[in-house]
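below is the structure, and that's it, no one-letter string:
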């Protein structure tokens, strides 16, 4: 599948071409810095409106839902990714968000997230696309992660991202082009092709997302 890399491969949910949907692109160019924020939701610099929903409802039979919203009080501010996973009989479900970017990550090693998980599941995946490749036969580059119960900084080595297509690893896939990263995403998955099966409502609280 396209961004549905956890494998929505039921009879009516097998692929999607999200390139046909318009989202604004964010230009991030910080090659001279040792690290930079993709979004810092703990400050006024964060912008949830630049992240757009990427869920299985764009396809026939899809019933899942996601939304990223700001959350602030007089003591803190952050973003919360609310997801509803409503799998089909085969277990296929996906709910998440996507941000179009223009990034050269050749000098960077890690993606860091300051997060906390709530709700009925903790399994998520961080997804990278490169070269504006969004076709249904083109892989995504994926790193699965577990959301902690208390706020922690999760580190995802960029070198550990693996190519996936229709929810399965792609053998002999071309490596991620770190010089031409064009989209980032965070997804909750139903788990049709993995051992963990997930459904219901989840909340991922996000302070910030950083490249280092």
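Good, I have the coordinates. Because the structure is predicted, anything quoted here is derived from the model rather than measured.

C-alpha from now on. contacts and neighbour counts both.
Noted.

centroid residue for the chain?
Nearest to the mean C-alpha position of the chain, counting by CA atoms, centre = their mean, stands residue 186 at 1.8 Å.

strands along this structure, start to end?
For the chain, the strands defined by DSSP state E cover 25-27, 36-40, 52-53, 65-72, 77-85, 94-103, 110-119, 123-130, 140-146, 152-157, 162-165, 168-169, 181-189, 200-211.

excluding sequence neighbours, find me the nearest residue to the residue nearest to the centre of the chain.
residue 126 (4.7 Å; CA to CA, 6 or more residues apart in numbering).

this is the other structure I want to compare:
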């Protein structure tokens, strides 16, 4: 069930535009502080599947109940914010996957974001891992996205800052891509600004995992409009 009528038109156009392609897959990663995007060698789906899975959105056990555990966190928490996002499950007779739909309306300087997130537990089991791998596809007007991670303070409240890593998707050829992001590329941020001299990410301390699309207020590029992030799975390597 869609959570907002603002997405009806976009989703209709999006679904009509879906098509398959046999082009090669690629892996892209972006280093947050340098804003430099690097391309990696494509890997087969069987190789990716050998890694430990955090979320498998293609599994029939991932149902609407699991989708309901994902919440929205967008710029409307601030007075000038006017963006909107929703996280849904797409199911057909042939496949299922999750989709993060976003309508990004940033300020003229690029300030603005749309995000979705869910709580995580027992992340200490991944302490020996070195990064995230995602199978996904981007469509629409935005090609720059983030993974956003948060800790929980001793008081029980979630930390005000977050650890983030950006990545770029090719929205022109519509192929699914494999994104590889090492933990060391995650940097600490507060309201989009880099926190200087923050300690490195400790994956065992992570309490929330999320995706975000952003306007680019602190970046060399800007983006806005409607877009979708299709997700098959998130794994750790």
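Perfect, I can see it now. Fair warning: this is a prediction, and the values are worked out from it, not measured in the lab.

the counterpart of the residue nearest to residue 186 of the first structure in the second structure: neighbour count?
The pairwise alignment with the second structure assigns residue 126 of the first structure to residue 147, based on TM-score structural alignment. As a burial measure, residue 147 of the second structure scores 21 neighbours (other CA atoms under 10 Å).

residue 187 of the first structure -> the second structure?
Correspondence of residue 187 of the first structure to the second structure, assessed by TM-score structural alignment: residue 212.

quick one: that match and residue 114 touch, right?
Yes. Using CA atoms under 8 Å, residue 212 of the second structure is in contact with residue 114, at 5.6 Å.

who has more neighbours out of those two?
Taking neighbours as other CA under 10 Å, residue 212 of the second structure and residue 114 compare with residue 114 leading, 28 against 23.

that one contacts residue 215, correct?
No. Counting by CA under 8 Å, residue 215 is not a contact partner of residue 114 of the second structure; they are 9.0 Å apart.

what is in contact with the two at once?
residue 104 (CA atoms under 8 Å, 6 or more residues apart in numbering).

ok, now which ones touch residue 135 of the second structure?
Listed by CA under 8 Å, 6+ apart, the contact set of residue 135 of the second structure reads 176-179, 231-234.

ok, the residues you listed vs residue 205 of the second structure, which is closest?
Set against residue 205 of the second structure, the nearest of these by CA to CA is residue 234 (18.0 Å).

count the neighbours of that closest one for me.
21.

identify the residue of the first structure aligned to it.
Per TM-score structural alignment, residue 234 of the second structure is aligned with residue 209.

gap between the residue nearest to its match when sequence neighbours are not counted and residue 130 of the first structure?
Among residues not flanking residue 209 of the first structure along the chain, residue 113 sits closest, at 4.6 Å (CA to CA, 6+ apart). Per CA to CA, to the nearest Å, residue 113 of the first structure is found 20 Å from residue 130 of the first structure.

the two: who's more crowded?
For residue 113 of the first structure against residue 130, the residue with the higher neighbour count under other CA under 10 Å is residue 113, and the figures read 24 against 21.
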